[in-house]
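Novice: Sequence and predicted structure, then a few things I'm wondering about:
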Amino acid sequence: MRQAGALLLLGLLGAAPAARAQDPAGDPRAGRRLAGGTCAACHGNDGIAVQPDAPSLAGQNRSYLAAQLRAYRDGTRRHEQMSVVAETLDEAQIRDLAAWYNSIEVEATVPGR
């Protein structure tokens, strides 16, 4: 009985990465780790751009971000740095990055109100 339980647990643990890869929403924590090493130099640690020619990504729509990263990856959208970076991203990484930037809450103040 104990062996069957251990085998079941191992089976579930083994299935977790496959189930994770199918998560259409992505994992913001994994995206944060990836962004810190890959994206922060231009887009900032918190998604607020530090380079004048880079957009801020904090609070951006998840579907939009994922679509743009896919476009850079497959060459339908070109940018000197982004095309090179996106070529290395797999689908799960794209979803994770999109989830991370989407999870950052941004507050805007409209002048004169």
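Specialist: Thanks, I have the structure now. Residues are numbered from 1 along each chain as shown.
Novice: alpha carbons only for contacts and neighbour counts from here, please
Specialist: OK.
Novice: so residue 28 touches residue 94, yeah?
Specialist: No. At 10.7 Å, residue 28 does not count as touching residue 94 under the criterion of CA atoms under 8 Å.
Novice: out of those two, which sits in the busier spot?
Specialist: residue 94 (24 against 19; other CA atoms under 10 Å).
Novice: Surely the more buried one and residue 66 touch.
Specialist: Yes. Shown here, residue 94 and residue 66 form a contact pair, counting by CA under 8 Å, at 5.8 Å.
Novice: shared neighbours, these two?
Specialist: Counting by CA atoms under 8 Å, 6 or more residues apart in numbering, residue 94 and residue 66 have no common neighbour.
Novice: One more to weigh against that first structure:
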Amino acid sequence: MSRAAMINAKHCLFVSVLAACAALAACSGDEGHDSNAEQRSSSAGLPKGQIEAGEKQANTKGEATGQSCIDCHGAEGNDPLDATYPKLGGQHTDYLAHALQEYRNGNREHALMSNQAQGLTDQQIADLAAYFGSRPAQIRDLSGAH
């Protein structure tokens, strides 16, 4: 390859990289920016949860079962009524939100939780996830337990 051809090839590569950078910069502008994106959970697609509203919701008896979240999962979600019930305190908010959405949508089934979650709005789910996610974690790492 001649020296002129090498210079031309490097120039073409440089121009291509520059064009790609310009295209990426244009895509990262505010055009088409979802103004509600900051209000949404990172993966659950829910509105931003409010801890105080979630605490109130966690203590409210549900119409379907007559139970509140606290009745079964305990104070701050860390003292379950039954050893088979999960501790919710300190869990990832996205995990909690996804689980509640799945119970509500019928994709995850449990005799109590399916009915309890059925009437929850997206905002209530986000609030509950924010509340329980903000509580101290008392979850045990079971690695090496067996």
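Specialist: Structure received. Bear in mind that the values here come from a model prediction, so they are computed numbers and not experimental data.
Novice: aligned partner of residue 106 of the second structure in the first structure?
Specialist: Using TM-score structural alignment, the equivalent of residue 106 of the second structure in the first structure is residue 75.
Novice: so who does that match touch?
Specialist: Contacts of residue 75 of the first structure (CA under 8 Å, 6+ apart): residue 83.
Novice: If we use 10 Å, what do you get?
Specialist: Listed by CA atoms under 10 Å, 6 or more residues apart in numbering, the contact partners of residue 75 of the first structure are 69, 83-84, 86-87.
Novice: Then residue 30 of the first structure?
Specialist: 92-93, 95-97, 99-100.
Novice: just residue 14 of the second structure next, same as before
Specialist: Counted by CA under 10 Å, 6+ apart, residue 14 of the second structure has contacts 8, 20.
Novice: so where does the residue positioned nearest the centre of the first structure fall, helix or strand?
Specialist: With distances taken as CA atoms, centre = their mean, the first structure has residue 97 as the residue nearest its mean C-alpha position (0.8 Å). Per DSSP states H and E, residue 97 of the first structure falls inside helix 91-103.
Novice: Can you give me the neighbour number for residue 92 of the second structure?
Specialist: By other CA under 10 Å, neighbour count at residue 92 of the second structure equals 15.
Novice: corresponding residue for it in the first structure?
Specialist: Match for residue 92 of the second structure (TM-score structural alignment): residue 61.
Novice: how near is the closest residue to residue 48 of the first structure other than its chain neighbours to residue 12 of the first structure?
Specialist: Nearest non-adjacent residue to residue 48 of the first structure, counting by CA to CA, 6 or more residues apart in numbering: residue 56, 4.5 Å away. If you measure residue 56 of the first structure against residue 12 of the first structure using CA to CA, to the nearest Å, the figure is 39 Å.
Novice: the more surrounded of these two?
Specialist: residue 56 (18 against 12).
Novice: Might one say that that one is in contact with residue 65?
Specialist: No. With contacts defined as CA atoms under 10 Å, residue 56 of the first structure does not count as touching residue 65, sitting 11.4 Å away.
Novice: Please enumerate the helices of the first structure.
Specialist: For the first structure, the helices defined by DSSP state H occupy 2-21, 28-38, 40-43, 62-74, 80-87, 91-103.
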